[in-house]
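Student: below are the sequence and a predicted model for it; my questions follow.
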Amino acid sequence: MASTELDLSTITAAVVQENSGQIAIGKYVVQIGSVHGGVVNVAMPEEQPHWQPRLAPVLLRPRRFAGLLDRQVETGAAMTVLHTTQPLELYGSPGLGKTSLLRHLAYHLPLTACADGVVFLSAQQHALADLLQFLFEAFHESNIPAKATEAQIRHGLQNKQALILLDDLGLARTEVDALLDAAPNCAFILTSPERRLWGEGRVVALSGLPRDDALTLIEREMARPLTREELAAVLTLCDLLAGHPLRLIQVAALARDHGHSLIEITERLQQAAPVEALNQQLFDQLSPPERRVLGTLALFGGAPVGHDHLAALTGLPDPSPVVESLIGASWCRPTVRATASPAIWPSIGLRPGI
């Protein structure tokens, strides 16, 4: 059998590099390719980012919150922060209204001492580096997609005078110090479920609403005045739940949407541990799809779950109506994506398969 020789001159190499985008970081350009990695190159002059300050004042506020109840002490503390640039932390368990208070303060604090504006950010599950990058980009913009270096961030934030509102902060104590040091002339108001600020600034622990404000909240949620018979029961209810706003809203939802009387709910809560008894009443009203979605969200411990992932995990073609129902009943809180409310799900012991 005659042998044949391979003609190497006819072979050509065709190497195709995937490149879905790139970002400039300092003097380097990171090209993002396939899932297997990317390529880092030294940036050419035309590839280097040029950061420019945004027009001041920067106003990155959340939506307004109307009808804030109580919180005069906290509002007074926030007023003081603007003139001293000492940080203020407002901490307390989920459902006490920390986010609502920040949304109110974003529009009702004088900004005469904050020439560079006001910035609000939901800081839940954000690392220190991400928060610093966000704050830097709030006041600066680049001509190309870029990530600022640590030195650029320190220089860019050093002289800014702004009101910074960070909601649901989860950083460690040393990280909080580093965050405050990066913008020493800004007034920071932080909220968190547990105390994060020690040694300086002012710390205020949020508590439940006073009786009068708690009654106002119940009537607002019921969309009607309370009857004389209901009034005595609701006063007892407010004491049982320590004026906790979220719990009071849930009680009103039980009465308004599921036909329970406020007197009946109060009697049930008096017969057992109030919070656990309320959670059980709320849980008993859930439909099977609602239980399935809530159980799935609870598995993620408060981390956001996207629509497509939630549909795949629950087997529901479109979980949006169910999620909206859970949000309306205060089982979930709307963020960028739906998350299980940590104020509720650990207390009722949700397990996989619910």
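Tutor: Perfect, I can see it now.
Student: C-alpha only now, for contacts and for neighbours.
Tutor: Will do.
Student: which residues does residue 210 contact?
Tutor: 70, 243 (C-alpha atoms under 8 Å, 6 or more residues apart in numbering).
Student: and the helices in the stretch 1-150 of the chain?
Tutor: Using DSSP state H, counting those that start in this stretch, the helices found in the stretch 1-150 of the chain span residues 72-84, 98-108, 128-139, 150-157.
Student: buried ones in stretch 115-129, by neighbour count?
Tutor: By neighbour count on 16 or more other C-alpha atoms under 10 Å, the buried set for stretch 115-129 is 116, 117, 118, 119, 120, 121, 122, 123, 124, 128.
Student: ok, and here's another one to check against it:
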Amino acid sequence: VPPGPTRPAPPLLARQDEREQLVRLLARGRSVRLTGPGGSGRTRLLDIVADDCADLAPDGVVRLNGLGRSVDDLLQDLFHAVYSAPLHRPERDELLACVREIGAVVVVDDLEAGGTALDALLDACPECAFLFGATPAVPAPSAESGVEEVTLSGLDRAAGLDLLGHVVGRRLTEDESNWAGDLWFESEGLPLRFVQAGALLRQRDRLRAGAGAVDEFGVFEDARPDDVPPEAAADADEVPLPALGE
């Protein structure tokens, strides 16, 4: 069976202040660490800020992944991202001389380095502005590093419900809104939990709605949130809302 149409990515909600702050710091040549737990939307925000910064530096934006990578690994990754030398692994002196000339916004998600190790990365690349993404468990940059800190908190209740409505593709019923309020409290507003909850509600809609309802209301089409009235789902056979632990 061929796959259905790809659903658009959910919107970035309640993160505009952080987005503008990150772009502003990077435009001034500052390095910054975006800290947030898994599911906080950290990677999505990094991707959007990277696009915003596409024209800031002569070597553009370089995206690296720090998962399981040491500082030396990241320097090699940066070298190969900028220079066309696929079969060459430079020795340390050559590597440091090359990366010293790179002028880029370097986005490193899932960073695992902190403290003096991070200082070494920054010192090796004086013409780069780094945007790091890390969990709170990763050691902080040293006080001498000059790295700015931006922390992602959970969404507020209204933004969480708005995100859930976008993911489901229709307005929420009153029961669903109350359920989502409990989810917000239980999840501390983590966006990923609302995206997952939206997938469960779409699955619930499939169980509740017959083929006729799909054809008539476009429940599973790439519809805007207001295209499907909540009364349409309410008229179908009742299916319990998912337990919050699911």
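Tutor: Perfect, thanks for sending it. Because the structure is a prediction, the values reported are computed rather than measured.
Student: now the TM-score, please.
Tutor: Remark: TM-score between the superposed chains equals 0.74 [TM-score structural alignment, normalised by the length of the second structure]; 204 aligned residues with a C-alpha RMSD of 2.5 Å.
Student: picking that back up, ranking the helices of the stretch 1-150 of the first structure by burial, who's on top?
Tutor: helix 98-108 (a mean of 20; mean count of other C-alpha atoms under 10 Å).
Student: by contact count, what packs against it?
Tutor: Contact analysis of helix 98-108 of the first structure by 3 or more C-alpha pairs under 8 Å, 6 or more residues apart in numbering; DSSP states H and E lists strand 163-167 as its packing neighbours.
Student: so which elements touch the strand it packs on?
Tutor: Against strand 163-167 of the first structure (3+ C-alpha pairs under 8 Å, 6+ apart) you get helix 98-108, strand 117-122, strand 187-192.
Student: how close does residue 69 of the second structure sit to residue 183 of the second structure?
Tutor: 35 Å (C-alpha to C-alpha, to the nearest Å).
Student: hmm, back to that, for residue 219 of the first structure, find the nearest of the helices and strands packed on strand 163-167 of the first structure.
Tutor: helix 98-108 (18.4 Å; C-alpha to C-alpha).
Student: the closest one against the second structure, how far on average?
Tutor: Averaged over the aligned pairs, helix 98-108 of the first structure sits 1.1 Å from the second structure after superposition, using mean C-alpha distance after the TM-score superposition for the first structure.
Student: that helix corresponds to what range in the second structure?
Tutor: Counting by TM-score structural alignment, helix 98-108 of the first structure pairs with residues 42-52 of the second structure.
Student: buried set for the helix ranked longest in the second structure?
Tutor: Longest helix in the second structure by number of residues (criterion: DSSP state H): helix 191-208. Neighbour-count burial for helix 191-208 of the second structure, with 16+ other C-alpha under 10 Å as criterion, is recorded at 191-195, 197-198, 200-202, 204-206, 208.
Student: if we can go back for a sec, distance from the chain centre to the match of helix 98-108 of the first structure, please.
Tutor: Centroid separation between stretch 42-52 of the second structure and its chain, computed with C-alpha atoms, centre = their mean, to the nearest Å, is 7 Å.
Student: what of stretch 188-208 of the first structure?
Tutor: On C-alpha atoms, centre = their mean, the centre of stretch 188-208 of the first structure falls 16 Å from the chain's centre.
Student: start to end distance for it?
Tutor: Stretch 188-208 of the first structure: ends 24 Å apart by C-alpha to C-alpha.
Student: any chance of the buried residues of helix 191-208 of the second structure in JSON lines, plus distance to residue 79 of the second structure?
Tutor: Shown next, in JSON lines, are the buried residues of helix 191-208 of the second structure (distance: C-alpha to C-alpha, whole Å):
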{"residue": "191", "distance to residue 79 of the second structure": "34"}
{"residue": "192", "distance to residue 79 of the second structure": "33"}
{"residue": "193", "distance to residue 79 of the second structure": "37"}
{"residue": "194", "distance to residue 79 of the second structure": "38"}
{"residue": "195", "distance to residue 79 of the second structure": "36"}
{"residue": "197", "distance to residue 79 of the second structure": "41"}
{"residue": "198", "distance to residue 79 of the second structure": "41"}
{"residue": "200", "distance to residue 79 of the second structure": "43"}
{"residue": "201", "distance to residue 79 of the second structure": "45"}
{"residue": "202", "distance to residue 79 of the second structure": "44"}
{"residue": "204", "distance to residue 79 of the second structure": "49"}
{"residue": "205", "distance to residue 79 of the second structure": "49"}
{"residue": "206", "distance to residue 79 of the second structure": "49"}
{"residue": "208", "distance to residue 79 of the second structure": "54"}
